[in-house]
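Enquirer: Quick one: sequence and predicted model below, then my questions.
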Amino acid sequence: MPWRRRWRAALTTGAALVLATGCGTVEERRTAAMDAALDFERALAARDGAAVCAVLAPSVREEVERSARTACEEGVLTEELPSAARAPDDAVEGVDVSGRQARVVFPADTLFLSQFSGGWKVIAAGCTPRPQRPYECLLKGG
């Protein structure tokens, strides 16, 4: 029964491909989260409010508009957020991804991101660690 051998070979090959791509998806998510964080930092450094807001999660955009009482594009630039303005590409100190959540660490800032249907979005920025407590973030959703 040669067709059974071919079928088993096809299943074995298919299983190997699933395992190989499963390992790659973590790295792909890590890269995509880092790219979104870099987009945020570049836009912030350029004072491009529209580009900053484009990378924010919907709840964060709403919170910016509510607290600033203006459009996100204007309000986000009034926030006193730290920035990796100098060569943010070289400034990434670490990226952690767990499922649909990510943390990207820069020397002066830590960003938290979540994966949405439209890609990775910043759910918190201007975050600093606190011993034995959650991070304190200047910008986050309500």
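Expert: Here it is on my side, so go on. The shown structure was predicted, so the numbers you read here are calculated from the model rather than taken from an experiment.
Enquirer: alpha carbons only for contacts and neighbour counts from here, please
Expert: Fine.
Enquirer: Does residue 29 touch residue 98 like I think?
Expert: No. Counting by Cα atoms under 8 Å, residue 29 stays clear of residue 98, with 9.2 Å between them.
Enquirer: Looks to me like residue 97 is in a strand.
Expert: Yes. Counting by DSSP: H, G, I helix; E, B strand; the rest coil, residue 97 is found in a strand.
Enquirer: Contacts only, for it.
Expert: By Cα atoms under 8 Å, 6 or more residues apart in numbering, the contact set of residue 97 is 26, 29-30, 103.
Enquirer: which residue ranges form the helices in this structure?
Expert: For the chain, the helices defined by DSSP state H cover 2-45, 49-55, 58-68, 72-75, 88-91.
Enquirer: Redo these as a markdown table? Include mean neighbour count and distance to residue 114.
Expert: Output for these, formatted as a markdown table (neighbours: other Cα atoms under 10 Å; distance: least, Cα to Cα, whole Å):
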| stretch | mean neighbour count | distance to residue 114 |
| --- | --- | --- |
| helix 2-45 | 15 | 8 |
| helix 49-55 | 20 | 11 |
| helix 58-68 | 18 | 11 |
| helix 72-75 | 20 | 19 |
| helix 88-91 | 15 | 20 |
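Enquirer: Put this next to the first one:
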Amino acid sequence: MPADLRKRPRMPCLAVCGAALLTLVSLTGCAGRGSVENSAVDDAAGRFISAASTEPAKACDTLAPATLDSIASDDEECATAIADLGVETLRADGPELRAQVYGRDAIVQWEDQTMFLARFDSGWLVTAAGCTPRGKDLPYDCSIEGR
């Protein structure tokens, strides 16, 4: 063995393996958090869709504060406004394509519409619903949305 290789200190396997294990644990910890949040987002979206079709007043309880203010801003109660939109507008046809969480915001997409949610102290609340894309790089057109 050449003399210069014998003089270099070797990093023990324990340090290298420990660093690799720490990185792996931190990465899987982040991945696991997303799946827990996705489930909570799915539940919140499902509660809104279900309540909108059967009990519009309960659907109002799942709206974010700004969204609630916006939908009830025309001297109309929230429950009446949701009922006036009709179940067809707020349906979620087909299987859920995906729920994705981005920090305190989330998006749930079905075949024909999209819903946006945000995490508050009380849990996940709907910020916009009945949304359809208007085209690339354009904002969604939503039946219910906050300001």
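Expert: That came through, no problem. This is a predicted model, so every value here is computed, not measured.
Enquirer: What mean distance separates stretch 18-25 of the first structure from the matching residues in the second structure?
Expert: Mean deviation of stretch 18-25 of the first structure relative to the second structure after superposition (mean Cα distance after the TM-score superposition for the first structure): 3.2 Å.
Enquirer: Spatially, and excluding backbone neighbours, which residue is closest to residue 69 of the first structure.
Expert: Of all residues not flanking residue 69 of the first structure in the chain, residue 75 sits nearest, at 7.5 Å (Cα to Cα, 6 or more residues apart in numbering).
Enquirer: Trace the one you found over to the second structure, please.
Expert: Counting by TM-score structural alignment, residue 75 of the first structure lines up with residue 81 in the second structure.
Enquirer: okay, which residue is most central for the second structure?
Expert: Centroid check for the second structure by Cα atoms, centre = their mean gives residue 106 as the closest residue, at 2.0 Å.
Enquirer: Show the contacting residues for whatever residue of the first structure lines up with that residue.
Expert: Here residue 106 of the second structure is matched to residue 102 in the first structure, going by TM-score structural alignment. Applying Cα under 8 Å, 6+ apart, we find residue 102 of the first structure in contact with 30, 33, 95-96, 112-114.
Enquirer: Need the counterpart of residue 121 of the first structure in the second structure.
Expert: Match for residue 121 of the first structure (TM-score structural alignment): residue 125.
Enquirer: separation between that match and residue 48 of the second structure?
Expert: Using Cα to Cα, to the nearest Å, residue 125 of the second structure is found at 9 Å from residue 48 of the second structure.
Enquirer: which residues do these two both contact?
Expert: residue 62.
Enquirer: what's the neighbour count on the spatially closest residue to residue 137 of the first structure that is not a sequence neighbour?
Expert: Residue nearest to residue 137 of the first structure in three dimensions, not counting chain neighbours: residue 127, with 3.9 Å by Cα to Cα, 6+ apart. Neighbours of residue 127 of the first structure under the rule other Cα atoms under 10 Å: 21.
Enquirer: and what of the one 10 residues further on?
Expert: Residue 137 of the first structure has 18 neighbours, counted by other Cα under 10 Å.
Enquirer: Alignment lookup: it to the second structure.
Expert: Checking TM-score structural alignment: residue 137 of the first structure goes with residue 142.
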